[in-house]
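>>> pasting the sequence and the predicted model now:
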Amino acid sequence: MADVKQKIISSSKKRMQFLNALLNDIAALEYMIEQDMFDKNIHIGAEQELCIVQDEWRPADNNLALLKEINHSSFTTELAKYNIEINLDPCEVKAGCFKKMHKQLSDKLKLANKAAATLNSKLILAGILPTLTRNEINLDYLTPLLRYEYLSKKLKKIRGGNFDLYLKGVDELHIRHDSIMFEACNTSFQTHLQIHPKEFVQAYNWALIISAPVLAAASNSPLLMGKELWSEIRIALFQQSIETRHHIHETRDQHPRVTFGNNFIYDNVTEIYKEDISRYEILITTDDIEDSLEMVKQGNIPKLNALRLHNGTIYRWNRPCYGVNDNKAHMRIENRYIPAGPSVQDEMANMAFWTGLMLAIPRDAIEAWNHYEFRDVKSNFFKAARSGIESIVIWKEKEISVKELILHDLIPLAYAGLKKSNLSDEEIYIYLGTIEKRMHTHTGAQWQIKNYRSLRYHISQTDSVISLTQAMYENQQKNIPVCDWKNINVKKYVEDRHKKIKYVKQLMTTDLITAFPDDSLEFVSHIMEWHNIDHMMVEDRKGKLSGIITIGHIHELKQQDIDLKEIPIKRIMRKDIQTIHPEEEIEKALEIMKSLWISSLPVIDNDHLIGIVTK
């Protein structure tokens, strides 16, 4: 909606005007459906989101400078300074359409990469950039455009306070944050399919049903800040990053703005819009409003700006969208759950797989509610997000492995859908063959996890995500799909990182055993003995460093026959502790340890203990 001037609602009168415009747009849309005022051709389209990196494969902050250098209308901003977006021109679904879109995307990436090189930057396709840290998840990295500032302020105001992020997979991540910037971690390859409104109900319900297997096959975002989470953690991250629900009585249902939905639709697309208008507060408004109902009655095509603007602030994973091209109105389904990457070939394969399935709706999906249980469909989606192609789903009331479902049922179905649109066997195989081979090798998520673990055996979390990101970029530059990516040459990357070790964060240990100030000396003594350590950091309940206790302190008291069970360590711990910041150079850490005759240094960031570096 960058084409519409957006504003924060400044008064009750402005809010009322916008609500009336929404009602008018709904009435206009219903009239257009009744009068069949929509384009009947089938088109596909896509939006490619990209990550910009600079030194050490870390997020850049130069998207506006890069867009100026690219100087092309297909490119636009995203929420964060380290992201940009490419809008691809729609193509009619017919022979050669995917090859044409593939070339279009490759050409635009080539243009963008050339411009990025002039700014000492690179562009990476990743569902979540592995090198993102907490440092880049703040408003300093918000793209300085009013619509992003409006959105951030309004969502926080509705929330009534900070946002809580709690993600749990193999690892856990729990962070409280003060803005919507965690949303910027997510990078997608959004695919669109134009659907005639008369066929929208069956198409939308089928899109919901196939979401789980398509997501599983495409999964490519298993890591966030070095933590192993879900196969496609974008799904949970996006919902929590802009969670506007606040704590009310637990018996009251509240609806997140990021949603899979709560049921099939039965009549037409306006069911979704009416539901969203009823349940979700207006975030932004515009003065660019027309009398849409009067326009359609006169035979003109309206923009429905109020409806489009409100729809753009509700993030359904399968989102209905109204648009106008060449003065022709159309409805499309926007697939928002497919991640960016691992390669252009993979993205086009994901798009072809989804499109083929959408063009081959089986009879039992025409009245989906008679053959599929919606809660199974929704549950399948989150299972696929958690476990990728290793998940087990419920398909027509039977358990089946999603890998088996894709190989035996869905790839043949997608083939039939693409064949019906006159695509050649060669073009179909180029893309569906990639999906099939992925089932026998690995998805992007599986490749990342396997190679990240291999790196972590030898180098720190910081260096591991750098090496992983570098390897992803190098594979993307070879223009090969992830099913053909070899495992990382660990020795090569480890040697490369060892040559570049410079900062404390690259050497520090983050798996710490710590004590609380009110723990007994007896308890701490046993912990030290069990783990064969001679000192422990003491932190308070908020993670702030309070002091240090050494085995020497404990031995002195034992020699005096003092009962350690009744003495809290806060009585004898040393509170004047030398610390260091993770961004300091290793040479400085060594100098401090040498001058103070100590063997380790606590690493502190924002007063919180995050690690320890030793000689």
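Perfect, thanks for sending it. Here the structure is a predicted model, which means the values were calculated and not measured. Residues are numbered from 1 along each chain as shown.

>>> alpha carbons only for contacts and neighbour counts from here, please
Fine.

>>> which residues sit in contact with the residue lying closest to M439 once chain neighbours are set aside?
Closest residue to M439 apart from its sequence neighbours, by CA to CA, 6 or more residues apart in numbering: K403 at 6.4 Å. Listed by CA atoms under 8 Å, 6 or more residues apart in numbering, the contact partners of K403 are P213, I389, E390, S391, M439.

>>> count of residues packed around the third one?
It stands for E390. E390: 18 surrounding residues under other CA atoms under 10 Å.

>>> separation between it and N83?
Computed as CA to CA, to the nearest Å, the E390 to N83 distance reads 30 Å.

>>> farthest pair in the contacts of K403?
Using CA to CA, the two most remote members of those are S391 and M439, lying 12.5 Å apart.

>>> where exactly do the strands run in the stretch 301-450 of the chain?
Counting by DSSP state E, counting those that start in this stretch, the stretch 301-450 of the chain has strands at residues 315-316, 318-325, 328-335, 392-395, 398-401.

>>> likewise for the stretch 451-600 of the chain?
Ranges of strands in the stretch 451-600 of the chain, per DSSP E, counting those that start in this stretch, are 514-515, 535-539, 545-550, 600-605.

>>> what residues sit buried inside the next helix or strand after the last one?
Using DSSP states H and E, the helix or strand that follows strand 600-605 in sequence is strand 608-614. Along strand 608-614, the positions that meet the burial threshold by neighbour count (16 or more other CA atoms under 10 Å) are H608, L609, I610, G611, I612, V613.

>>> now distance to N350 too, for those, in a markdown table please.
Formatted as a markdown table, the buried residues of strand 608-614 follow (distance: CA to CA, whole Å):
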| residue | distance to N350 |
| --- | --- |
| H608 | 42 |
| L609 | 43 |
| I610 | 39 |
| G611 | 40 |
| I612 | 43 |
| V613 | 44 |
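
>>> closest to L413 among those?
Closest approach between the buried residues of strand 608-614 and L413, by CA to CA: I610, at 50.6 Å.

>>> for the stretch 1-150 of the chain, just list every one of the strands.
7-8, 43-53, 75-77, 83-92, 122-124.

>>> list the helices and strands the longest one packs on?
Counting contacts by 3 or more CA pairs under 8 Å, 6 or more residues apart in numbering; DSSP states H and E, the secondary-structure elements packed against strand 43-53 are strand 83-92, strand 122-124, strand 189-195.

>>> take the one below as the second:
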Amino acid sequence: MGRELRQTVFTDEDHQLFRTRLKQSLGVLHDTVARPSFGLAQPMLGAELEMFLADPDDGLPVARNEEVRLAAADPRLVLEVNRYNLEANLTPVPLRGAPFTALHQETRDLLGAVAKAALPHGAVPYCSGTLPTLRPGDLTRHNVSAKRRYGLLDDALGRTPRDLSVHVHGEPSCRMRSDSVCAQGAASSWQIHLTVPAADFARFYNAAQLVIAPVLAVCANSPVLLGRLLWDESRIPWYEQAFGTPRSPATDSFERTGFGDGWVRDGVGELMEAACRHRPLMPMCADTPPTEDTDHGGPAELEELRLHVGTVWWWNRPVYDPVGDGHLRIEMRALPSGPTPADMAANTALLTGLVLDHATGHEPVAPALPFAQARANFYAAARQGLDATLWWPRTSGAPVRRNAHELVRSLLGRAARGLAGAGVTDAEVQRWLGVMEARVASGCSPARWHRKARRAGACDRDIFRHSLELASEDVPVHAWPVPGWRGRGPWA
């Protein structure tokens, strides 16, 4: 969905042809990923960084993303949903040596370039899952970015204010009616892309589904939305409702978004087929039908399938990429943006290491945990962060309930083992998992820092200014002092 669309009006014939192409694509995909030449010899790691543009004094959003992007003149920057949202696409790096240091340095450089370009427009980049100073009036159609695809999404989803009531329970609860995809502009993510071998796709995908809950618990960074103190990761339920449609009036689950419906057993085709059950939103067809053989000799393009999967917003999403000899990757979309480049690099190291270790051959393809419990874990972690109680599988016997804080502590060794097995240097593992170890030891997730500042009497604008200053120094959040806190040190 990152590209602009050349077609804006779709007929019944377009929809019918597109569905036919999707069905054809599933067969071509099966044959393509089975080719001996398909896939990358070396695993790769990439990331997408979403950010807000905000006034450095009062934290209010600054709707100048197009002007900032043009001033930065950096092809890695693209417009996001609202005019105060930007996204940076980082350069993929080999998953060996010092990949997290490379992502960390590029993130710092990109944020520096955005800050320089934004300064004449009275804005600074701000990395957080939600912008705490955002107001309901900022989430209206007049703030939607000038890209045709967002208007087309609104039309395709058929939104009316009556249809979309976005709400998150908290202190007090937050509820807003919206008739536009602009509600999604309240959320920013740090999305990690991990290439995986086609033959082991189910094993890696299930591993990502299993470990995302404890990782999200310690990385949560979205406790305040529209002035309300809500979930530790309020971005999760907000995003699902902003892009999804209710399955039925009696359920809290949503079509097109969410955690999924079960463990994967048959590979990437199983997920792609599930995605194709959703109604096409952008039925734009390529000039020719999907075929395994292409003019350039590479793998099938599968343009219709790739476009369609980009309109299904699962928290862990499969990606087929035909570049070069082609590859599959998992787009892990659940982690929030920010608060610092160092924190995001450390978050990536923890999540990647746990996925790698749980995807090894000594683990079953489907974890020894009912999928309903894995899904419950995800939302418990989003809601309660490190205070959540999560179900966790055992090598023998029934799953047990674990405190998220203690569970993350116990998993650090497995993350280190997964990274070492991929060829990440010991110094790199110690550096970035050391940040996570210090965060766990202090009990200081980004969400907990914000909550503590709130309890100490700081308002959201003051918290914004403090976090902006501390983030500019790239000091990990576990070392941040809390404004107004009178204890012995930041987290006494």
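Structure's in. What do you need? Just so we're clear, the structure is a prediction, and the values are computed from it rather than from any experiment.

>>> before we move on, back to that, so which of the strands of the stretch 451-600 of the first structure is nearest L359 of the first structure?
Of all those, it is strand 600-605 that lies closest to L359 of the first structure, at 52.7 Å by CA to CA.

>>> equivalent range in the second structure for the closest one?
Aligned using TM-score structural alignment, strand 600-605 of the first structure spans no residues in the second structure.

>>> coming back round to it: for the contacts of K403 of the first structure, pick the one with the most neighbours.
Neighbour counts for those (other CA under 10 Å) peak at I389, which has 30 neighbours.

>>> counterpart of it in the second structure?
Using TM-score structural alignment, the equivalent of I389 of the first structure in the second structure is L386.

>>> report the contact partners of that match.
A217, V218, N403, A404, H405, G443, S445.

>>> out of the residues you listed, which is most surrounded?
Using other CA under 10 Å as the neighbour test, those are led by A217, with 30 neighbours.

>>> now the host helix or strand of that one on the first structure. Mean distance?
For A217 of the second structure, the element it lies in under DSSP H and E is helix 201-219. With mean CA distance after the TM-score superposition for the first structure, helix 201-219 of the second structure departs from the first structure by a mean of 0.7 Å once superposed.

>>> let me know the next secondary structure element after that helix.
Where DSSP H and E defines the elements, the next helix or strand beyond helix 201-219 of the second structure is strand 224-225.

>>> ok, and the closest non-adjacent residue to the most centrally placed residue in the second structure?
Nearest to the mean C-alpha position of the second structure, by CA atoms, centre = their mean, lies R333 at 2.1 Å. Nearest non-adjacent residue to R333 of the second structure, counting by CA to CA, 6+ apart: Q191, 4.5 Å away.

>>> tell me the contacts of I392 of the first structure?
The neighbours of I392 of the first structure, taking CA under 8 Å, 6+ apart as the test, are K383, E399, I400, S401, V402.

>>> for the closest residue in space to it that isn't next to it in sequence, which residues are in contact?
Residue nearest to I392 of the first structure in three dimensions, not counting chain neighbours: S401, with 4.4 Å by CA to CA, 6+ apart. S401 of the first structure makes contact with I389, E390, S391, I392, V393, according to CA under 8 Å, 6+ apart.

>>> got TSV for those, with distance to D484 of the first structure too?
Below are these laid out as TSV (distance: CA to CA, whole Å):
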residue	distance to D484 of the first structure
I389	17
E390	19
S391	22
I392	25
V393	27
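
>>> re earlier: wait, which of the contacts of L386 of the second structure is closest to D287 of the second structure?
A217 (45.3 Å).

>>> next one: the nearest residue to the closest one once chain neighbours are set aside from Q24 of the second structure, what distance?
In space, and not counting its chain neighbours, A217 of the second structure is closest to G385: 4.0 Å by CA to CA, 6+ apart. Between G385 of the second structure and Q24 of the second structure the computed distance is 43 Å (CA to CA).

>>> which of the two has more neighbours?
Neighbour count, other CA under 10 Å: between G385 of the second structure and Q24, G385 has more, with 30 against 17.

>>> the stretch 451-600 of the first structure: helices as residue ranges?
Along the stretch 451-600 of the first structure, the stretches classed as helices by DSSP state H, counting those that start in this stretch are 461-477, 490-499, 504-507, 521-531, 551-559, 586-596.

>>> of these, flag the one that's most buried.
helix 504-507 (a mean of 23; mean count of other CA atoms under 10 Å).

>>> how far does that one sit from its chain's centre?
Here helix 504-507 of the first structure is found 27 Å from its chain centre; the criterion is CA atoms, centre = their mean, to the nearest Å.

>>> and for stretch 357-377 of the second structure?
Centroid separation between stretch 357-377 of the second structure and its chain, computed with CA atoms, centre = their mean, is 20 Å.

>>> then stretch 546-554 of the first structure?
Relative to the mean C-alpha coordinate of its chain, stretch 546-554 of the first structure is positioned 43 Å out (CA atoms, centre = their mean).

>>> matching residues in the second structure for that stretch?
Under TM-score structural alignment, there's no match for stretch 546-554 of the first structure.

>>> now do the same for the residue nearest to M439 of the first structure: its match in the second structure.
In the second structure, K403 of the first structure lines up with H405, judged by TM-score structural alignment.

>>> picking that back up, looking at the contacts of K403 of the first structure, which are in helices?
Cross-referencing the contacts of K403 of the first structure against helices under DSSP state H gives P213, M439.

>>> the nearest residue to I430 of the first structure once chain neighbours are set aside: how many residues sit nearby?
Sequence neighbours aside, A349 is the residue nearest to I430 of the first structure in space, at 7.8 Å (criterion: CA to CA, 6+ apart). A349 of the first structure has 25 neighbouring residues, counting by other CA under 10 Å.

>>> please apply the same query to the one 10 residues further on.
The local packing count at L359 of the first structure equals 22, with neighbours defined by other CA under 10 Å.

>>> tell me the counterpart of it in the second structure.
Under TM-score structural alignment, L359 of the first structure pairs with L356 in the second structure.

>>> what about the residue lying closest to that match once chain neighbours are set aside, how many residues close to it?
Closest residue to L356 of the second structure apart from its sequence neighbours, by CA to CA, 6+ apart: G418 at 5.0 Å. Neighbour count of G418 of the second structure, defined by other CA under 10 Å: 24.
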